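**Student:** Sharing a sequence plus its predicted fold:
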Amino acid sequence: MPDEPSSAAPSRPSHPSHPSRVLVLNSGSSSVKYQLLDMRDRSRLASGLVERIGEQTSLVRHTPLASGGGPRDGAGGRTRERTGPVADHDAALKAMAEELALDGLGLDSPELAAIGHRVVHGGMHFTEPTVIDDAVLDTIERLIPVAPLHNPANLTGIRTAMALRPDLPQIAVFDTAFHTTMPESAARYAIDVQTADEHHVRRYGFHGTSHAYVSRETARLLGKAPEDVNVIVLHLGNGASASAVRGGRCVDTSMGLTPLEGLVMGTRSGDMDPAVIFHLMRVGEMSADEIDTLLNKKSGLVGLCGDNDMREIRRRVEAGDEQAKLAFDIYIHRLKKYIGAYYAVLGRVDAVAFTAGVGENAAPVREAAVAGLTELGLAVDAERNGARGDGSRLISPAGARVAVAVVPTDEEMEIATQTYALAGKRN
């Protein structure tokens, strides 16, 4: 593909006095997701995905988006797709750069202010967005043992992007950072302190960019400042986590050393007696790797009923499938326990916010999660809860003591916001 925009590409606006575009990269083990945003009006200019990296059937999907409007606005242009071998992350990012150049949005643009990278695990080293240098790269690499599936891929994406634009600020935004405000009473496991410290065993939490964005957006929805609001955030997707946010700061979250702890998820077990592992080793003669696969990939909803798509599970429940109903009931039981626990942790709750794929779209989950909690001030209005909508909205009855809200998450916007703010401080 050509390195320069085609004649049909939209014309660029004149170069502003300060660069305002941020490229957000989320590098997985075999995929790269990206979005290009203009932070002057918080609009999306383009988004895309390169997946199945390293295979002959790699897919490049790119969508140019109309500028202007809010974070989720803009009809944009037609999505372009192509398949063929993309050998590695270097080739993937070059394919991304080619697609952006076709729309007049190339990586060589002087309007590009910074590149923001999603990094899953920052341990206790990184409590805020961080400009990447060799020392930061080394620390992320040292954290690979606690994030073996994610940090290596994140590092590969960072190093590739740094090679493409070595002159540009590259900023890491960590999934764990929002949760570093947890007190030690919430972050510590009750095991031998010396052993825990030696092996960095503690509760880190994940989905932090989502919890940060949604807690702040919930405060805005209520017409209040984040520091004046206590929120329980329920990030419910294939991966799921809950957080207790007091005055804009996380004080507890459901995921722990890894994303396995906490709620029932699509394929992950969530909370369970750790002695189950020893039992499976001794009685089931399973290896550590087999148990790891069981708990992370063959448990949760898919382990309980064979499906991890909530839409299909609800269809089966409504058709009278008892196995699907049991899986749904277990999912809700765990979710309700966390709502109650975090209500107790916070003492006062102003809102419960549902977000991510299941949280935003599954009205039966929201209804069931707060059913029977009217003594805590929690309820949903059936009509509001059942109504479809793209934006943030209240689904609790008018005048409810505790607001129940649906707040679409926007992790890319959160990463871009944090990246742009830090890049601005450097200029």
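**Tutor:** Structure's in. What do you need?
**Student:** okay, CA-based contacts and neighbour counts for the rest of this
**Tutor:** Will do.
**Student:** Give me the nearest residue to Asn385, chain neighbours excluded.
**Tutor:** Distance criterion CA to CA, 6 or more residues apart in numbering; nearest residue to Asn385, sequence neighbours excluded, is Ile395 at 5.0 Å.
**Student:** actually Arg220, sorry about that
**Tutor:** According to CA to CA, 6+ apart, the nearest residue to Arg220 is Pro226 (7.5 Å).
**Student:** my read: the one you found touches Ser215, true?
**Tutor:** Yes: the pair Pro226 and Ser215 qualifies as a contact (CA atoms under 8 Å) at a distance of 7.4 Å.
**Student:** ok, residues contacting the longest helix seen in the chain?
**Tutor:** Ranked by residue count and defined by DSSP state H, the top helix of the chain is helix 322-346. Applying CA atoms under 8 Å, 6 or more residues apart in numbering, the external contacts of helix 322-346 come out as 230, 232, 242-246, 252, 254, 263-265, 301, 304-305, 313-314, 316-317, 349, 365, 368-370.
**Student:** before we go on, here's another structure to hold up against the first:
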Amino acid sequence: MSTVLVINSGSSSIKYQLVDPGAGTAVAVGLIERIGESQSHIVHRTDGHTEERRLPIADHGEGLRRLLAMFDAVGPDLTAAGICAVGHRVVMGGRHYDGPVVVDQEVLDRITELCPLAPLHNPANLKGIQVGLALLPDVPHVAVFDTAFFRNLPAAAATYALDREVAEKYAVRRYGAHGTSHQYVSAKAAEVLGRDLADLRQIVLHLGNGASASAVAGGAAVDTSMGFTPLEGLVMGTRTGDIDPAVAFHLERNAGMSVDDIDTLFNKRSGLKGLTGENDLRLVHKMVADGDDAARLALEIYTRRLRKYIGGYAAVLGGLDALTFTAGVGENDATVRAGAVEGLEFLGIRIDPDRNTDRIKEPTVISPDGAPVAVLVVPTNEELAIAQQAASLVPAEAGAGRPAAG
């Protein structure tokens, strides 16, 4: 067996999977959350068994040591698993990376340099890599960037109409996000349809608490809704999505709000939460069913924005062959999917109501037979994508690593 340990290190959490990239399966899945709080929580699942622990975990270093200890105590044995690489999710790769890269000091320096462009994510990603290198020093560590799939967007899509010198000096451009998911899902959609990826014009809607759309032509991204930061684009759980930037000037001048206040408002107190008080669409649907007009309006705003991007990206692509929903909302919310395509029959986009069921767990075509545009639900698997990209950089004869002592 040859496996990849995939680590997604957040500000107060570590998600991890031990993945067999060849078989496309997870051997073990785990989560460490509330790092740095008085009572942290570990969940480790493998071979039908779930093990949970509640104990204080001071920092990510201790968290990763606990992670390795769970493998020792519960399994599978990491030596027998033959780890060939450790794959790390990194949100921001900036203009430097259009694919995965084996971590060395230069890569660490680049990720550090890019922290101001992703202050909530890159520092935590970096911490996970640094601790991982110390605990598993004999295994190649690979950084897989959320932005890589969008690194080579056409200049007309990546460039803002901003003073060129300012944009260049401060690295202002469209970077996108969720790229690992968009790349995986667009390739999987072609496979499900039995079509050559190179011949397909696709739109992918990654709808979770964070949400993004992409236009993909021949397997390459040509546009995406998230921009310089993950704030731009679709309506999200707590983020505004597209908004006139002059709103920030207005609030600073007339409401006395600071830059930090406005940042918090736009990123954490807006979107569905700002409109309804709830950022979970399941609760928004319940509010709509109970007759809440604010929730009904929020759902209309949410789906209208989706239709706007679908129409716009169909124009960018010069037509459309496939529209794919993915991520938590995209995979599980039939109402949102139906609302997203309502009125788009003129583009050849239709959904079969009998196929559009909640909680679709396998890649499924939900458009009617013979429809001009295939509409699909494809569950995303970013961990598998990271594992496969990491394994692609590692020589087949690379030996398995062992955790360092301590």
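**Tutor:** Ah, there it is. Quantities reported herein were computed from a predicted structural model and do not represent experimental measurements.
**Student:** Can you give the structural similarity as a TM-score?
**Tutor:** Once superposed, the chains reach a TM-score of 0.96 (TM-score structural alignment, normalised by the length of structure 2), with 398 aligned residues with a CA RMSD of 1.2 Å.
**Student:** circling back: which position in structure 2 aligns with the residue nearest to Arg220 of structure 1?
**Tutor:** Using TM-score structural alignment, the equivalent of Pro226 of structure 1 in structure 2 is Leu197.
**Student:** Now do the contacts for that match.
**Tutor:** Ala187, Ala190, Glu191, Gly218, Gly219.
**Student:** what about it, distance to Arg350 of structure 2?
**Tutor:** With distances taken as CA to CA, to the nearest Å, Leu197 of structure 2 is found 22 Å from Arg350 of structure 2.
**Student:** In strands, which of the contacts of Leu197 of structure 2 fall?
**Tutor:** In strands, judged by DSSP state E, none of the contacts of Leu197 of structure 2 are found.
**Student:** Of those, keep whichever come out buried.
**Tutor:** Ala187, Ala190, Gly218, Gly219 (16 or more other CA atoms under 10 Å).
**Student:** so who does the third one touch?
**Tutor:** Right, the one you point to is Gly218 of structure 2. Going by CA under 8 Å, 6+ apart, the list of residues near Gly218 of structure 2 reads Leu197, Ala198, Asp199, Leu200, Arg201.
**Student:** Check which helix or strand the alignment partner in structure 1 of Thr112 of structure 2 maps to.
**Tutor:** Aligning on TM-score structural alignment places Thr112 of structure 2 opposite Glu141 in structure 1. Here Glu141 of structure 1 is covered by helix 134-142, with elements defined by DSSP states H and E.
**Student:** Please spell out which residues along that helix are buried.
**Tutor:** Val136, Ile140, Glu141.
**Student:** can you check stretch 12-29 of structure 2 too?
**Tutor:** Neighbour-count burial for stretch 12-29 of structure 2, counted by 16+ other CA under 10 Å, picks out 12-21, 26-29.
**Student:** ditto for stretch 354-366 of structure 2
**Tutor:** Asn356, Ile360, Pro363, Thr364, Val365, Ile366.
**Student:** for stretch 308-315 of structure 1, same thing?
**Tutor:** Buried-residue list, stretch 308-315 of structure 1, by 16+ other CA under 10 Å: Asn308, Met310, Ile313, Arg314.
**Student:** ok, now stretch 146-164 of structure 1?
**Tutor:** Of the residues in stretch 146-164 of structure 1, those buried (16+ other CA under 10 Å) are 146-147, 150-162, 164.
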